[in-house]
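**Q** Following is a predicted model, sequence given first.
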Amino acid sequence: MYSGPIDVLIRFGAVLVGVGFLVQAGLVLRQSIAMAAPAADRIRDATGGDTVAIDGTVRATRDDAGGLRTVTAPLSGDDCVFAAWRIEEFFGHEVATQDGWTDHASGYDAEAFELADGSGTIAVDVSGDWEFLETEFDLAGLDSPHRTVSIDEDVPAEIRDFEAAVGAEDRTPAAIDVPTSDAGPKQGDRRYYEATIDAGDDLFVSGVASERDAETGLVVTGGGDDRLLVSDQGRRGATRSRLFGVVVLSVVGLLLCWYGVAPLLRSVPITPT
């Protein structure tokens, strides 16, 4: 059985977290199924309310003056229709402490854009709060750092301006009276990531087709449990990464649930028949 109240609380918490992992695995699996067998995988076949999974080419939209709607990527300065960024900071440089890279801040800026697949054109709505996963971005640029700046370096002007623009907090240096490691990253080191989408890029989009009006046609958004997924990895790459996520989430969830209920199960007497 459980060794005391603290043990009960810890294991109960493990069960709750484990259930959360399993629920998330179910949602990702549902998304994977919708991506593999959508109601429409060609734009011309989509109608309002359909789940869609479309490979196509990005097109920029035009403003009232006829100019292309674009944004400026915060790190590279490139003009594009979408720019996502992420900052990681290294924590735990002190000797004999847990250390690792931790997400410090993230965000994106975008203009309305369209996707064309040869059968038609559909708008893509990437509005929403990234923090609440209303939109998922599976972009290669967010996996490899655009730039790394050590705590010992003078912060370049463009990085300083970028951090001020996005409201990034100051770095957290290691305490000077605590022994630190001489090897590897130091506490306060930062890595900067950037991913962009521009006109002409190949893109895979999965979500729900919603009706706007007769003049502007359909738009792909997230709806209900069907999150909007925007990926530059193609249909196969996006589906593969989702299925891998299902396996990882399920294994972690089951292990946490087992950890929480194992003492209770071991206490149940087994009566031989």
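**A** Thanks, I have it. Computed from a predicted structure; not experimentally measured. Residues are numbered from 1 along each chain as shown.
**Q** CA atoms for contacts and neighbours, from now on please.
**A** Fine.
**Q** just checking, residue 14 is part of a strand?
**A** No: assessed with DSSP: H, G, I helix; E, B strand; the rest coil, residue 14 is helix; it does not lie in a strand.
**Q** Could I get the contacting residues of it?
**A** The contact partners of residue 14, by C-alpha atoms under 8 Å, 6 or more residues apart in numbering, come to 256, 257, 259, 260.
**Q** Buried ones in the helix or strand hosting the last one, by neighbour count?
**A** Put plainly, it is residue 260. Taking DSSP states H and E as the criterion, residue 260 maps to helix 234-266. If you call a residue buried by 16 or more other C-alpha atoms under 10 Å, then helix 234-266 has these buried ones: 234-235, 238-239, 242-243, 245-246, 249-254, 256-261.
**Q** So which elements touch that helix?
**A** Where contact means 3 or more C-alpha pairs under 8 Å, 6 or more residues apart in numbering; DSSP states H and E, helix 234-266 is packed against helix 5-36, strand 51-60, strand 202-213.
**Q** and of the ones you listed, who's closest to residue 70?
**A** strand 51-60 (7.4 Å; C-alpha to C-alpha).
**Q** For the closest one, what is the distance to the chain centroid?
**A** From the chain centre to the centre of strand 51-60 is a distance of 19 Å (C-alpha atoms, centre = their mean, to the nearest Å).
**Q** Following the chain onward from it, which element is next?
**A** strand 71-72.
**Q** Give me the contacts around the helix or strand following that next one.
**A** As assigned by DSSP H and E, the chain's next helix or strand after strand 71-72 is strand 79-80. Residues from elsewhere that reach strand 79-80 (C-alpha under 8 Å, 6+ apart): 70, 71, 72, 73, 196, 197, 198, 199.
**Q** let's go with 10 Å and repeat that
**A** Residues outside strand 79-80 that contact it (C-alpha atoms under 10 Å, 6 or more residues apart in numbering): 60, 68-73, 109-111, 196-199.
**Q** Alongside the first one, take a look at this:
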Amino acid sequence: MISTLLSIAILVLAVGVLGIGGLYLYRASRSFRSAYTLRQRCRTPIREAVDHSGMVELEGTVAPIDSKTVTAPFSGTDCLAYIYRTKERIDSSTPADAPRSSDGKYALLDEGTEAVEFFLEDETGRVRVDPTSGEFEFSTETYEHMPWRDLPEPITRYVESTPAVDSQDPVLDSVPILSAIATWLVRNDRRFVEGRIESGQSIYVRGSVEPDSRWETGADAIVESGSEPSSIVIYNVPKRATAWRFAKRGGRELVLGVAALSAVVVLGYGYVFV
């Protein structure tokens, strides 16, 4: 009886691990395909891209329009676009409805994005980029709350002004000394993630090119979300770096997929010989 139950448990576990491995391998294939597609495409000069309407892929240097910028919340940097996420390691005090990160180890406490229109230019021309309703695929910086190191002042102000992030526990918060001790102990459980586009940075953009009705901006055209379901996608690194990012992601997913399938082989061996 015990042998039968053990065999069933091994079989169920093997099926689950097989599904996880298959998912990782599928995601790896998509990542590698994206990297290959990006590497195969030739760079299109902005002047050539604006001569026709429709979806284009452009690479160039960004510049502000009328000196308009936004301030990134964690670094305090004046920039043209930013994303941020605040994550906390999952434990018994984590809100049950808090969304999980992709690795399942962190809960997402807060996130947001802000951007202004900006110029994208190369040696051939200039376009105005409207990031409204855009998707941001940014490389990011992570600030960790370590016990021996204070957070940068912008993050301290952000934490104090954001209830969902500042509060640790209703009971502990009512006792200042306990709250201070708890805050010190869980510092390394918090991660503040920020990605941004700064003036003069080289970026990669996929979007729809349309004639620019605001000619006073000095742009040849505007890149924005088109009529198609997909919106404008903005990467805060050049095309080659974007392709390399997809390749690295695919490599990690491939390793995880192969590891999962290897585990299935081991479990299958155990199932056969139990």
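**A** Looks like it arrived, so ask away. What you see is a predicted model, and the numbers here were worked out from it, not measured in a lab.
**Q** hang on, isn't residue 123 of the second structure packed against residue 47?
**A** Yes: counting by C-alpha atoms under 10 Å, residue 123 of the second structure does reach residue 47; the two are 8.9 Å apart.
**Q** more crowded one of the two?
**A** Remark: of residue 123 of the second structure and residue 47, residue 47 carries more neighbours, 17 against 10, as counted by other C-alpha atoms under 10 Å.
**Q** aligned partner of that one in the first structure?
**A** Aligned counterpart of residue 47 of the second structure in the first structure: residue 44 (TM-score structural alignment).
**Q** can you tell me which residues contact that match?
**A** Taking C-alpha under 10 Å, 6+ apart, we find residue 44 of the first structure in contact with 117, 118, 119, 120, 121, 122.
**Q** The fourth one -> the second structure?
**A** Residue correspondence, TM-score structural alignment: residue 120 of the first structure in this structure matches residue 125 in the second structure.
**Q** so residue 134 of the second structure touches residue 117, yeah?
**A** No: using C-alpha under 10 Å, residue 134 of the second structure makes no contact with residue 117, being 11.3 Å away.
**Q** what about the helices in the stretch 101-250 of the first structure?
**A** With DSSP state H, counting those that start in this stretch as the criterion, the stretch 101-250 of the first structure has helices at 157-166, 234-266.
**Q** Including distance to residue 83 of the first structure, could the ones you listed go into a markdown table?
**A** Output for the helices of the stretch 101-250 of the first structure, formatted as a markdown table (distance: least, C-alpha to C-alpha, whole Å):
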| stretch | distance to residue 83 of the first structure |
| --- | --- |
| helix 157-166 | 13 |
| helix 234-266 | 18 |
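**Q** Identify whichever of these lies nearest to residue 138 of the first structure.
**A** helix 234-266 (7.3 Å).
**Q** ok so, going back, just checking, the match of residue 120 of the first structure touches residue 48?
**A** Yes: here residue 125 of the second structure reaches residue 48: they are 8.9 Å apart, a contact under C-alpha under 10 Å.
**Q** And those two? Which one has more around it.
**A** Each of residue 125 of the second structure and residue 48 has its neighbours counted (other C-alpha under 10 Å); residue 125 has more, 17 against 10.
**Q** quick revisit: out of the helices of the stretch 101-250 of the first structure, which is closest to residue 26 of the first structure?
**A** Here helix 234-266 is closest among the helices of the stretch 101-250 of the first structure (C-alpha to C-alpha), at 7.4 Å.
**Q** ok, back up a step: between the helices and strands packed on helix 234-266 of the first structure, which one is closest to residue 167 of the first structure.
**A** So among those, strand 51-60 is nearest, using C-alpha to C-alpha, at 28.4 Å.
**Q** Give me the angle between the closest one and helix 5-36.
**A** In terms of direction (axes from the mean of the first three to the mean of the last three C-alpha atoms, to 10 degrees), strand 51-60 of the first structure departs from helix 5-36 by 70 degrees.
**Q** Would you enumerate the residues in contact with residue 196 of the second structure?
**A** By C-alpha under 10 Å, 6+ apart, the neighbours of residue 196 of the second structure are 71-72, 75, 77-84, 113-115, 136-141, 235-236.
**Q** I misspoke; the intended subject was residue 9 of the second structure.
**A** Listed by C-alpha under 10 Å, 6+ apart, the contact set of residue 9 of the second structure reads 3, 15, 271.
**Q** Can you add neighbour count and distance to residue 226 of the second structure and give these back as JSON lines?
**A** Formatted as JSON lines, the contacts of residue 9 of the second structure follow (neighbours: other C-alpha atoms under 10 Å; distance: C-alpha to C-alpha, whole Å):
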{"residue": "3", "neighbour count": "10", "distance to residue 226 of the second structure": "61"}
{"residue": "15", "neighbour count": "15", "distance to residue 226 of the second structure": "43"}
{"residue": "271", "neighbour count": "18", "distance to residue 226 of the second structure": "54"}
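**Q** quick one: residue 85 of the second structure is in a strand?
**A** Yes: the assignment for residue 85 of the second structure by three-state DSSP puts it in a strand.
**Q** Leaving out sequence neighbours, find the closest residue to it.
**A** Closest residue in space to residue 85 of the second structure, ignoring its immediate chain neighbours: residue 111 at 4.2 Å, by C-alpha to C-alpha, 6 or more residues apart in numbering.
**Q** Format the helices and strands packed on helix 234-266 of the first structure as TSV; extra columns: distance to residue 100 of the first structure.
**A** TSV is the format used below for those (distance: least, C-alpha to C-alpha, whole Å):
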stretch	distance to residue 100 of the first structure
helix 5-36	22
strand 51-60	36
strand 202-213	32
